[in-house]
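1. need coordinates for the below:
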Amino acid sequence: MEKMPAWADVVLIPLISLILAAAISALVILFIGESPAEALNLMVTGALGSTYGWGYTLYYATNFIFTGLAVTVAFHARLFNIGGEGQAMIGGLGVAVACLYVPWPHWSLALVAACISGAVFGAAWAAIPAWLQAKRGSHIVITTIMFNFIAAAVLNYLLVNVMRPTGSMDPATERFAETIHLPTLHELLAPFSIAFSKAPPANVSFLVAILACVAVWALIWRTRLGYEIRAFGHTETGAVYAGISPVKIIVVTMLISGGLAGLMGINNVMGEAERLVLNATEGAGFIGIAVALMGRGHPAGVFLSAILFGFLYQGGAELALWTSIPRELIVVIQALVILFTGALDNMVRMPLQQVFAALRRKEST
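-> Sure, this is the predicted structure:
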C-alpha cells in the first residue's frame, strides 16, 4: 500500500478520528436526554468564549504539553512510557523542594531552579524502569505503571509525615514565598494593554511549555542523539549494526521523558497551587498518552492536541456545572479519542490510503 502525503497523516487522520469520537459522544448525550448542539455550544462558550475560559483551557493544556512531550520522546524510541503520572508527581516534589528551602529573591531565579529540580526528580523516577528495561529486559509498561503507584505512596507519606507544617491537618506543604509567585497571563499581557481575566491559573509556565516543544523538535530532528533515538525506534537490529548502544538509548530517552513529565510541576505546583498537595497531577500523566497519540509524535501536533484536551477539560467542567451531563462524559470523549487515534487507527488510515492510491493512479493515466 502506497504511503499517504505527510499532511494527511498528521492532520487528516486525527481530524477524522476526532469527528468520529465527537459523533459517538453526541449519541451518548442524546441518549441521556440532552441536546448535543447545546452541549457543544456550552463547551465552546465556557472554554473559548472568554479570557476566563481561555485561562483555564491554557492552564490544563500546559500540563498536557509537558506530559504529551514526555510520551512523544519515548515513542520515538518505541518505548511506551506510561509512567508520566508518577514522574510528574515526583517532579512536583522536586519543584516544591526548590521553592521551599531556598530563599529566592525573584520568581525568575526560582523558576529556573524549579525547572531544573523538577526535571531532575522526574528523570530520576524514570531512571530505574529505564535501567530495568535496558539491562534486565523488564517491560517498560509494567515497571512504569508500578512506579506510578509507588510515587503516589511516597508523596502521601512525605506530605503527611515530613513536609506538612506543624499544626496543619491538610496533607500539603506550606505556601511558597510571595517573592516566587509566577506571573499569570493577566500580569504578562497587562503591559501590552491586552485585557485578560485575573482569575484563571494560566501563568508563565505556558511559555516554558512552548519552549519545551521547540527544544524537543530540535532534539529529535536536529541532533545526533535524536537521530539515534529515531533509528533505534525504527529497528533495534539496524541501530546496533550501526554502532548505537540500546542501553544508552533506552536510559537516555527515558531520562529525557521523565524530565519533561517532571517539568509539569512548575505549572500545577509552583504556578497554580503555590504549594505541593496530594493528587496535584489530576491524571495529566495519562492524558499525555492521548495527547502524544493524537499529536502523531510531533511537538507541533502535541501542542495542538494539548489545547484540544484543555478545551475538553474546561468545557466538561462547564457542562457539569450548567447541565445534567456528568463530568465523567469528558472521560468518555477522551477514551473515544484514544480509541480512534490509537487502537482503531487503521480503520481510518487504510481507507484513506486506498483513496490516495486511487487518486495517484488516476493522475498517472
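2. from now on I want contacts and neighbour counts done on CA atoms only, so please keep to that.
-> Fine.
3. what are the buried residues along the strand or helix carrying residue 22?
-> Here residue 22, judged by DSSP states H and E, is contained in helix 13-31. For helix 13-31, a neighbour-count test (16 or more other Cα atoms under 10 Å) marks 13-14, 17-18, 20-22, 25-26, 28-29 as buried.
4. what ranges do the helices span in the stretch 1-150 of the chain?
-> For the stretch 1-150 of the chain, the helices defined by DSSP state H, counting those that start in this stretch cover 6-7, 13-31, 36-48, 51-76, 84-100, 107-131, 140-161.
5. what sits closest to residue 213 if chain neighbours are left out?
-> Excluding the flanking residues, the one nearest residue 213 by Cα to Cα, 6 or more residues apart in numbering is residue 299, at 5.1 Å.
6. repeat for residue 78
-> Nearest one to residue 78, counting by Cα to Cα, 6+ apart, is residue 233 at 4.8 Å.
7. residue 242 versus the one you found, what's the distance?
-> 13 Å (Cα to Cα, to the nearest Å).
8. what does the helix holding residue 22 rub up against?
-> Here helix 13-31 makes contact (Cα atoms under 8 Å, 6 or more residues apart in numbering) with 35-36, 294-295, 325, 332-333, 336-337, 340-341, 345, 348-349.
9. again, 6 Å this time
-> Contacts to helix 13-31, defined as Cα atoms under 6 Å, 6 or more residues apart in numbering, come from residues 36, 294, 336-337, 340.
10. before we move on, the earlier item: and residue 233 and residue 242? which has more neighbours close in?
-> For residue 233 versus residue 242, the count of surrounding residues by other Cα atoms under 10 Å is larger for residue 233: 19 against 12.
11. residues in contact with the more buried one?
-> 76-78.
12. okay, and it sits in which element?
-> Here residue 233, judged by DSSP H and E, is contained in helix 224-234.
13. and the furthest pair within the buried residues of helix 13-31?
-> Using Cα to Cα, the pair of the buried residues of helix 13-31 lying farthest apart is 13 and 29, separated by 24.3 Å.
14. for stretch 273-287, how far is the first residue from the last?
-> 20 Å.
15. which residues does that stretch contact?
-> Residues from elsewhere that reach stretch 273-287, judged by Cα under 6 Å, 6+ apart: 67, 84-85, 172-173, 175-176, 269.
16. and that stretch, which residues are buried?
-> Using 16+ other Cα under 10 Å as the test for burial, stretch 273-287 gives 274-278, 280-281, 284-287.
17. starting at the chain centroid, how far to it?
-> Averaging C-alpha positions (Cα atoms, centre = their mean, to the nearest Å) puts stretch 273-287 12 Å from its chain's average.
18. same deal with stretch 163-171?
-> Centroid separation between stretch 163-171 and its chain, computed with Cα atoms, centre = their mean, is 30 Å.
19. to compare against the first, here's another:
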Amino acid sequence: MSPAGGVPVGETGMAGAGLDPESIPPEERARLPKPPERGPIGSTLIAIRDGNALTTILAVVIALVVGAILIAATNPTVQSTAGYFFARPTDMLSAIWACVSGSYLALFQGGVYDFSQANPLVALQSLGHSIGFATPLIAAGLGIAVAFRSGVFNIGGQGQVLMGAAFAGYVGFTWDGPPIITLIVAVLFGLLGGGLLAGLVGVLKARTGANEVIVTIMLNYVVYYLLDFALQTPLLQDPKSVNPISPPENANAIFFNVLPAEYHVNIGFVLAIAATFACSWLLSRSSIGFKMRAVGENARAARVAGIEVDRVFTAAMVISGVLVGFAGVYQVLGTTTTGFTSGVDAGIGFNAITVALLGRSRPWGVFWAGILFGVFQAGGYTMQAAQNVDINAVQVVQSVIVLFIAAPPLVRWIFRLPQPKGVVA
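-> Now for the predicted structure:
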C-alpha cells in the first residue's frame, strides 16, 4: 500500500495521492503516522484547496449579490428615490433594477460578448480582451497552485513576476536576433529569472527550515526596489528617457498574435493553455507529481515512505517560479512592449493567489478562474464607462469571492447544504 519502500505513508498522504485509506486493513491503519499539526495559515489554505466545486460556484453567486447591493447603494438615482420610498416604493425598486442589471449587462458586454454589435466576430472581441487580461493570471495562478499542492505557500508572486519581466525584457531590448530564436531566448531567460528567485526560497526552506511565507514576502520588496534602482541606471533605463523605464522591445522578441490584432490574443495564451495541460499531467500522472501531492498532504508520512521531502520542496518552488515568471514574460513581451517600469507586475503576483484559491489549486480550475477574473477586469472598465460604476466595485466582488471560498461552512449554512464527506470544514 505504500509508494516506495513498502512503508505506509499515512491516511492523509494516501488520500492526496489518489489512494483509498478505507482499503487499508484496520490494524495497518492504526499504525499509520498521524498528520502533523498545521498553523492557521496552512490549515486555512488546505481547507480552501480541499473544498468542493459547488462551494466555489455559490461563493461567486454570493459575491455577485454583494456587488449588486454595493452598486445600488452608491447609485445617485437609488439614493434620491430612497428619500420617498414609502410614498412610491416602485421608483426605488425600478432604479435598483435599472442600475444593477445595466451594470452586470455592461460587465458581460465588455468581458464576454458585446451583443450590441451586429457582427458576431466583432462582438467576440470582448472575450479576446478578457483572455488578454487572463493569460498572465492563469500562468501565475498555476505556479502558485503547484506550490500549494506541494505544501509550500508561495506568496512571492510579485517578485517572481518582476524577475521574469526583467530577465525577458533585458534580452528583448538588447538582442535583435532571428525572429523565432530571439523570442524563444527571451522567454527562456524570463522563466529562468522566476525559477531562480523561487528556487532560492525552496533551498532556504529545505536547508535551513526558513519560513517560505516570510521569505517570499520580503523578497517581493527586495526585487521591487532592485528593479526600480536598475531602471535608473544604464543597465535597464532607456537612454532616450529621463524616467525609470526600459527601452522598447525589439520586434523579433514580441509575442505574435494568433488572432487578428483587435482580439488581443497572442501566442502567450496558447502557451498558457499548454502550461495548464503540462501542470495537469505533472500533478496527476508523473512520479514527481505523486511525490508533490504526498508531501503536500503529509510531509512527515512522505518522509517515512522514503520521499526526499527537501528536494520536493525545492523542485516545487522552482516549477512554481518558472510558471509565475512566465506572467512577467507575458507582461513585457505581450503587453507593455514599448518599455516596462517597476510596476509591470500590475498586481498579478497577488491576484494569482486569489486565482489559485478560486481554482482550488487544480490546473483546470485555475485556468477557468483566470478567465473569470479576466472577464471581471475587461468588463469592469466597460461597466465603469457605461454605467459610471467605480471599478473598485469589481475588486470588491473578487475579494468577496475569496472571502466566501475561505469560509465554506458559511456558504453551506447560507444555502443549507450538508457537510460533504471527507471535506475539511
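20. just to check, residue 292 of the second structure is in contact with residue 150?
-> Yes - in this structure, residue 292 of the second structure is within contact of residue 150 by Cα atoms under 6 Å, at 4.6 Å.
21. ok, residue 186 of the second structure to residue 72 of the second structure distance?
-> Taking Cα to Cα, one finds residue 186 of the second structure at 47 Å from residue 72 of the second structure.
22. er, residue 144 of the second structure I mean
-> 35 Å.
23. what does residue 268 of the second structure align to in the first structure?
-> By TM-score structural alignment, residue 268 of the second structure lines up with residue 205 in the first structure.
24. quick check: chain neighbours aside, which residue is closest to that match?
-> Of all residues not flanking residue 205 of the first structure in the chain, residue 267 sits nearest, at 5.4 Å (Cα to Cα, 6+ apart).
25. which secondary structure element contains the aligned partner of that neighbour in the second structure?
-> Using TM-score structural alignment, the partner of residue 267 of the first structure in the second structure is residue 330. Per DSSP H and E: residue 330 of the second structure is located in helix 309-330.
26. contacts for that helix next, please.
-> Identification of contacts with helix 309-330 of the second structure by Cα under 6 Å, 6+ apart yields 136, 139-140, 143-144, 146-147, 160-162, 164-165, 168, 190-191, 194-195, 198-199, 202-203, 206.
27. same deal with stretch 45-63 of the first structure?
-> Outside stretch 45-63 of the first structure, the residues that touch it by Cα under 6 Å, 6+ apart are 196-197, 200, 202, 206, 264, 306-307, 310-311, 314-315, 318.
28. out of the residues you listed, which are inside helices?
-> By the criterion of DSSP state H, membership of these in helices covers 206, 306-307, 310-311, 314-315, 318.
29. who's in contact with residue 70 of the first structure?
-> By Cα under 6 Å, 6+ apart, the contact list for residue 70 of the first structure reads 257, 260-261.
30. picking up where we left off before, between the contacts of stretch 273-287 of the first structure, which sits nearest residue 225 of the first structure?
-> When those are ranked by distance to residue 225 of the first structure (Cα to Cα), residue 67 comes first, at 20.7 Å.
31. count the neighbours of that closest one for me.
-> Here the count is done by other Cα under 10 Å, and residue 67 of the first structure has 35 residues near it.
32. repeat for residue 281 of the second structure
-> The number of residues packed near residue 281 of the second structure is 13, by other Cα under 10 Å.
33. show me what it lines up with in the first structure.
-> Residue pairing (TM-score structural alignment): residue 281 of the second structure is matched to residue 218 of the first structure.
34. measure residue 420 of the second structure to residue 52 of the second structure for me?
-> Residue 420 of the second structure sits 8 Å away from residue 52 of the second structure, going by Cα to Cα.
35. if I look at residue 20 of the first structure, how far off is residue 354 of the first structure?
-> 19 Å.
36. repeat that for residue 281 of the first structure.
-> Relative to residue 354 of the first structure, residue 281 of the first structure is positioned 42 Å away (Cα to Cα).
37. go on, residue 100 of the first structure?
-> Separation of residue 100 of the first structure from residue 354 of the first structure (Cα to Cα): 58 Å.
38. okay, buried residues for the helix holding residue 233 of the first structure please.
-> For helix 224-234 of the first structure, a neighbour-count test (16+ other Cα under 10 Å) marks 225-226, 228-233 as buried.
39. make TSV from the residues you listed and add distance to residue 157 of the first structure to it.
-> Shown next, in TSV, are the buried residues of helix 224-234 of the first structure (distance: Cα to Cα, whole Å):
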residue	distance to residue 157 of the first structure
225	38
226	38
228	39
229	36
230	39
231	41
232	39
233	38
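40. what is the nearest of those residues to residue 182 of the first structure?
-> residue 226 (32.1 Å).
41. enumerate every residue touching the closest one.
-> Counting by Cα under 6 Å, 6+ apart, residue 226 of the first structure touches 219-220.
42. helix or strand: which one has the alignment partner in the second structure of residue 289 of the first structure?
-> The alignment partner of residue 289 of the first structure in the second structure, by TM-score structural alignment, is residue 353. Taking DSSP H and E as the criterion, residue 353 of the second structure maps to helix 348-358.
43. what's the mean distance for that helix versus the first structure?
-> Compared with the first structure after fitting, helix 348-358 of the second structure deviates on average by 1.0 Å (mean Cα distance after the TM-score superposition for the first structure).
44. how about stretch 59-67 of the second structure?
-> Stretch 59-67 of the second structure: mean distance to aligned residues in the first structure after superposition is 0.9 Å, counting by mean Cα distance after the TM-score superposition for the first structure.
45. gap between that stretch and the chain center?
-> On Cα atoms, centre = their mean, the centre of stretch 59-67 of the second structure falls 19 Å from that of its chain.
46. next one: stretch 155-162 of the second structure
-> Its chain's C-alpha centre and that of stretch 155-162 of the second structure lie 12 Å apart, by Cα atoms, centre = their mean.
47. can you check which part of the first structure that stretch sits on?
-> So stretch 155-162 of the second structure sits over residues 82-89 in the first structure, by TM-score structural alignment.
48. ok, and what's touching that stretch?
-> By Cα under 6 Å, 6+ apart, the residues outside stretch 82-89 of the first structure that reach it are 122, 125, 141, 144-145, 148, 151, 258, 261-262, 285.
49. out of those residues, which end up buried?
-> By 16+ other Cα under 10 Å, those give 122, 125, 144-145, 148, 151, 258, 261-262, 285 as buried.
50. from those residues, which two are the most distant?
-> Farthest pair in those (Cα to Cα) is 145 and 262. Separation: 15.9 Å.
51. and the equivalent of residue 105 of the second structure over in the first structure, how many neighbours?
-> Counting by TM-score structural alignment, residue 105 of the second structure lines up with residue 41 in the first structure. Neighbour count of residue 41 of the first structure, defined by other Cα under 10 Å: 15.
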